[in-house]
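1. model this:
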Amino acid sequence: MEPSQLNVLIERDGYLAPQIPEIKRRYKVFRESLQKLQDLPGGVDQFTLSYREYGVHLNADNSITCLEWCPGVQGLSLVGDFNNWDPNSHAYKSLEFGKWRLEIPPNEDGSPLLKNGIVYKIAVKKNDQIFYKLSPWTTYVEKAKTNIYEMVFYHPQQPYQWRNSLPHNNGSLRIYEAHVGISSPEGKVNTYRAFADDLIPRIKKQGYNCIQLMAVMEHAYYGSFGYQITSFFAPSSRFGKPDDLKYLIDEAHGAGLIVLLDVVHSHASKNVEDGLNKWTCDDGGYFHSNARGYHSQWDSRLFDYTNLETQRFLLSNLRYWQEEYKFDGFRFDGVTSMLYHSHGLGDCFGSYDDYFGLNTDTDSVIYLTLANYLIQKYHPGSVTIAEEFSGMPALCRPIEEGGQGFDYRLAMSLPDMWIKILKHQQDEDWNIADIVTTLENRRYMEKNVAYAESHDQALVGDKSLAFWLMDKEMYDFMSVDAPFTPVIERGIALHNIIRLLTYGLGGEAWLNFIGNEFGHPEWLDFPRVGNNESFHYCRRQFNLADDPNLRYKFMNLFDQAMNEMEEKHQFLSRGPLY
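-> Now for the predicted structure:
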């Protein structure tokens, strides 16, 4: 960090001056951490390509190579239908530093031992007991009849042939946040290919230039919205095969859209049998082995970001999704939870000391800085967004300035503001000065993603803006032939005004959650015991927006017009204006 670059940060915000020693210390730790990776055999390049080595791999000669890090256990073996699940048949060889390796030659006829579709697991032996686990590096899993996920060997004869080059993002970011599974008007789990064929043309026509995909990394519990990850390198098999996801991203690139992955490195599912938890048959492994390794509110496991193998796993994970699937960047989930030992729970963040004191988790700060540095090193121009509500200074500034290198943070206070207003204020009591102040209250020269409502508000138990505004009258009075009731007239008008105000003043990028562009009339509820495993609310009714006889079309057209205006004038990317 050059003094002149640090001075830029201080000149922008003089209140940071007392924090210079801590900013310099963080940067020093980052440089030391990066150098440690560079000093490893093969350097940081080979380190972040570890996904090509770890896990189970079929080689060109049909031999199979397996490599795992699993310290403190007696042994590992590969088991499955191919050897009648015999833990003594294909044992790994112990290496140094807790690593295990297995090499399997081709069959006598030259074919590989593992065939496409075969089910297999890793038998981990500890204290003379056998535990059947999934490789942390597995790239494809499917749900068994027992509802437990298991590894399924997936290796197409021909690798996917990419057809479209990556589009160039012009700086203005209009994000369509989407969940593949709920993207059909029908009550079912939709597929990657159906999304590509049916939704991408719609998203393009609507004026968006970026798709943000949630719930792609495999998660055993569907209702978690994709935030309780069980297999970090496996695209969810609910929506199709890995090549189907590549087809989706390829089609998006062909339409000129970039695609961001909702990546969850803030925590992991506590599932043991089909998750990363207790991979080493104890509380450690990739996680902290004490209370620091558990998130009480999320009921999940927390990574030890100082562990070299955890860094290998997570940093390789980012490079894997960009190199193998050509994602153009990431929305990092749960960043506030990562940044503080308290996970941000109960903190007021009323002083700069709250950001640079002992509550800040330096290990997480350094990991996020490394992640952003390496994302840009190998894929320059990638976009990274932090889900972060504390306002950590310099989080979205260049690393050389003393920042963490994110491009944007989500303006998480804005949806909360609108819901609070709709819940507690009459229309005539709206204080426009307060609204504008909240919309523009962000750190100078740190870009925000503005959004008027979040995906959480679409879930059962909460309400979207349209539902708050119009509620049950949406079921009876949305026909153009029906009486134009005051509730519907007000609802459509305020839906448009709220979104336009937020779009215009709230940030340097815009985000819309699938269906909100036309005021989707129902909540989102995943199939579960409480609703008799119903898919009725697990959908998006695009047919409503397309029906010329329904008033949903007016909100849909207004959303499209906002995007067209931004495309013409590029006001999002024009810099700050008072």
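2. contacts and neighbour counts: CA atoms only from here.
-> Fine.
3. ok, the nearest residue to residue 399 once chain neighbours are set aside - contacts?
-> Distances taken as C-alpha to C-alpha, 6 or more residues apart in numbering put residue 405 closest to residue 399, at 5.0 Å, once the chain neighbours are dropped. Counting by C-alpha atoms under 8 Å, 6 or more residues apart in numbering, residue 405 makes contact with 369, 372, 373, 395, 396, 397, 398, 399.
4. structure for this one too, so we can compare:
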Amino acid sequence: MITIENVPQHYPSDIDLYLFHEGTLYEGYKMFGAHFERSEDREGFRFTVWAPNAGKVSVVGDFNNWEAGKNPLARVSKSGVWTAFIKDIREGERYKYAIQTPEGSIILKADPYAFYAETRPSTASLTCRLDGYEWQDSKWIRKRDKEDIYHRPMLVYECHLGSWKKKEDGRLLTYRELADELIPYIRENGFTHIELMPIMEHPYDRSWGYQITGYYAPTSRFGTPKDFMYFVDTCHEHDISVILDWTPAHFCRDTHGLGRFDGTPLYEPTDPKLTDRPQWGTYNFDFSKNEVISFLISNARFWMDVYHVEGFRIDAVSSMIYLNHNNDLPFELKNKNGGDENLEAIAFLKKLNTAVFSKFPKALMMAEEATDYPLVSSPVEDGGLGFNYKWNMGWVHDILRYMKLDPSERRNHHQLITFSMLYAFSENFVLPFSHDELVYGKRSLLNKMPGDEWQRFANLRVLYGYFMTHPGKKLLFMGSEFAQFDEWKDLEQLDWNLFGFKTHRSFLHYSSELNHFYQNTSCLWRLDHEGEGFEWIDPNDAQQSIISFIRKGKRKGDYCVIVCNFTPAVYHHFRIGMPAEGNYLEMLNSDAKEFGGSGQLNRKPVQSVPEPYHNQKFSMEITVPPLGITIFMKETKKRSAVVRHIK
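-> Predicted structure coming up:
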């Protein structure tokens, strides 16, 4: 027999309620939702929910035949928070809140703070205990928390778990199966981080997780919350950091979700002009409500606290900053000052980042921000938004526009590959070749490249080389590492059958070697965000579509010289300026035959001579490969031992 106990007088406490309504309850997941409790004479779950405009609230589920009113919650104050302890409820029980609206009707809502949910298409929340998992990553976390993220390599593998790989019968892999197969794969191929497209519970597969109903629940498509803990734990075991894609801008309209939660606009704005996001068919969050602020900031800290993730890529930041960005409304929105900025959203972003970094100083907070809004990755105290990284959408747009051109036309658009260096250090940038570039008819990276088959692969090799040597951290969408030919098909697995073709096997070998070279070459990341880490040798050779530059590390003599050729022409005895005298080794050449190239290599050490060139005191003559990148470093015994060329 299910019975209602008296609401504990100590919980929710007055201070918790005060902080919640002030917008500073940053661990709200400890108060709200369904929490297991046990004492000498009782065992069950305590339920707490915010529904300020409800006439009544009760918990319904299989345990009471979904009968509204049978297990009521008590309103603990005028604040609109309701709570009750229900005895004898077990873990895994289905439940929802039955909410009486101001009009007197009863609506059923999933728990906004639920830790687990039924697998689609079912929509109930599930009682769940998050304790009991034995984490094995304490040593790894101590190491992580000592590292300087800005001066370390970062190569992110962006992944959609539902379409990375599937079972033979088409079913999805579980979190545990993905942990045991996906994580060793990306570690072997030289990635340092994995970014998961949203894994918070969502009803529709084809939203890719960007329209969420359960912000506190890892989707049950792939298993249980503890299965996801195992996934993260396995990532850390393999020295892989975990970034979650997160959408605090908007949420889906499904009736069991957050929309009109108590029969009135609650999580969304009350002003109907501000409620809808027509382009996505969603509701905006209302950043003027302190309780919504508490909900979202608590959610960010929840994933870091409970699931040990390293941080977030925050989706659609531009649409949060600007009222009319990606807004298809037939009228223009204005703030109270007559401007286009969403003042409340900007204040929220600053508060979010301040709250996250106060608890997790080494967190990764990456903004997907596509405008020229200033100081996105600068600290709040310096007038910034407080993120520590921003996606460099301008670079991606320019370089892909350039690479789509026939090589004979590139000389007329040379600025597309050099312009980025005018602003490369204005923010802490991530260079993202993300899923956004590979869907809706945009074609895969390989299929964007011009020319015959050989030229397409060669173009992609030089693109990846420039990507890896350009200042900024890196992100690559899954499948791009082996040159997937088709654009991303979100309902199917990647085209693993391409490994039957030598061209794709050779390309994976190239991208893996390039990734590992990047990780092991400190001058390619040590000063990613500082102007001293980059120097042009020659950015002006538009006629031959060749650029050359130096990437520098912190220590004297820690540098490499990079030459990129964006045409099929081969140049022998090509002179470039060099910063110092000595013998230089070609450490990597994308035209090596083992990578699918034509074999135009610099097989022997090349000596620089004291002949000034390109504003450098020294120079040397090299072979420049067709549609290729070549990287030189000063000869040492150690480097001589690792240089490998296929003759």
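5. overlay them and tell me the TM-score.
-> The TM-score (TM-score structural alignment, normalised by the length of the first structure) is 0.80; 494 aligned residues with a C-alpha RMSD of 2.6 Å.
6. returning to what we had before: surely the residue nearest to residue 399 of the first structure is within a strand?
-> No. Counting by DSSP: H, G, I helix; E, B strand; the rest coil, residue 405 of the first structure is not found in a strand; it is coil.
7. so what does it match up with in the second structure?
-> Using TM-score structural alignment, the partner of residue 405 of the first structure in the second structure is residue 386.
8. what do we get in the first structure for residue 354 of the second structure?
-> The alignment partner of residue 354 of the second structure in the first structure, by TM-score structural alignment, is residue 373.
9. go through the contacts of residue 405 of the first structure and flag which are in helices.
-> Using DSSP state H, the members of these that fall in helices are 369, 372, 373.
10. and the last one, what is it in contact with?
-> Just to be clear, that refers to residue 373 of the first structure. Shown in contact with residue 373 of the first structure (C-alpha under 8 Å, 6+ apart): 399, 405.
11. verify the stated contact: residue 66 of the first structure with residue 54.
-> Yes. The criterion here is C-alpha atoms under 8 Å, and residue 66 of the first structure meets it with residue 54 at 6.7 Å.
12. can you give me the helices in the stretch 201-350 of the first structure?
-> With DSSP state H, counting those that start in this stretch, the ranges of helices along the stretch 201-350 of the first structure come out as 242-254, 308-325, 335-339.
13. let's have these in CSV, adding mean neighbour count.
-> Shown next, in CSV, are those (neighbours: other C-alpha atoms under 10 Å):
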stretch, mean neighbour count
helix 242-254, 22
helix 308-325, 20
helix 335-339, 23
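14. can I get the ones you listed in TSV including distance to residue 547 of the first structure?
-> What follows is the helices of the stretch 201-350 of the first structure, written out as TSV (distance: least, C-alpha to C-alpha, whole Å):
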stretch	distance to residue 547 of the first structure
helix 242-254	25
helix 308-325	35
helix 335-339	40
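15. and residue 437 of the second structure, what does it touch?
-> Going by C-alpha under 8 Å, 6+ apart, residue 437 of the second structure touches 443, 444.
16. corresponding residue for it in the first structure?
-> Aligned partner of residue 437 of the second structure by TM-score structural alignment: residue 457.
17. part of a helix, is its match?
-> Yes. Residue 457 of the first structure sits within a helix when classified using three-state DSSP.
18. you'd agree residue 438 of the first structure is up against residue 414?
-> Yes. Using C-alpha under 8 Å, residue 438 of the first structure is in contact with residue 414, at 7.3 Å.
19. between these two, which has more neighbouring residues?
-> Using other C-alpha atoms under 10 Å, the more surrounded residue of residue 438 of the first structure and residue 414 is residue 414, with 22 against 16.
20. return the distance of the more buried one relative to residue 495 of the first structure.
-> Note on residue 414 of the first structure: its distance to residue 495 of the first structure, by C-alpha to C-alpha, to the nearest Å, is 14 Å.
21. kindly report the same for residue 11 of the first structure.
-> Residue 11 of the first structure sits 39 Å away from residue 495 of the first structure, going by C-alpha to C-alpha.
22. contact partners for the closest residue to residue 371 of the first structure other than its chain neighbours?
-> Residue nearest to residue 371 of the first structure in three dimensions, not counting chain neighbours: residue 315, with 6.3 Å by C-alpha to C-alpha, 6+ apart. Listed by C-alpha under 8 Å, 6+ apart, the contact partners of residue 315 of the first structure are 48, 371, 374.
23. same thing but at 10 Å, please
-> Neighbour list for residue 315 of the first structure: 44, 47-51, 265, 309, 367-368, 370-372, 374-375 [criterion: C-alpha atoms under 10 Å, 6 or more residues apart in numbering].
24. same check, this time on residue 560 of the first structure
-> 203, 204, 205, 206, 207, 208, 517, 518, 554.
25. in a helix, it, correct?
-> Yes. Under three-state DSSP, residue 560 of the first structure sits within a helix.
26. map the residue nearest to residue 371 of the first structure across to the second structure for me.
-> Aligned partner of residue 315 of the first structure by TM-score structural alignment: residue 297.
27. kindly report the same for residue 92 of the first structure.
-> Matched by TM-score structural alignment, residue 92 of the first structure corresponds to residue 73 in the second structure.
28. could you measure from that match over to residue 91 of the second structure?
-> Taking C-alpha to C-alpha, one finds residue 73 of the second structure at 19 Å from residue 91 of the second structure.
29. before we move on, what about residue 397 of the second structure?
-> 49 Å.
30. state the span of the first structure onto which stretch 44-62 of the second structure is aligned.
-> The alignment of stretch 44-62 of the second structure onto the first structure (TM-score structural alignment) spans residues 63-81.
31. buried ones in that stretch?
-> Neighbour-count burial for stretch 63-81 of the first structure flags 63-73, 75-80 (criterion: 16 or more other C-alpha atoms under 10 Å).
32. check the separation of the first and last residues in that stretch.
-> Note: stretch 63-81 of the first structure ends 18 Å apart using C-alpha to C-alpha.
33. before we move on, what about stretch 245-255 of the second structure?
-> Using C-alpha to C-alpha, the two ends of stretch 245-255 of the second structure sit 24 Å apart.
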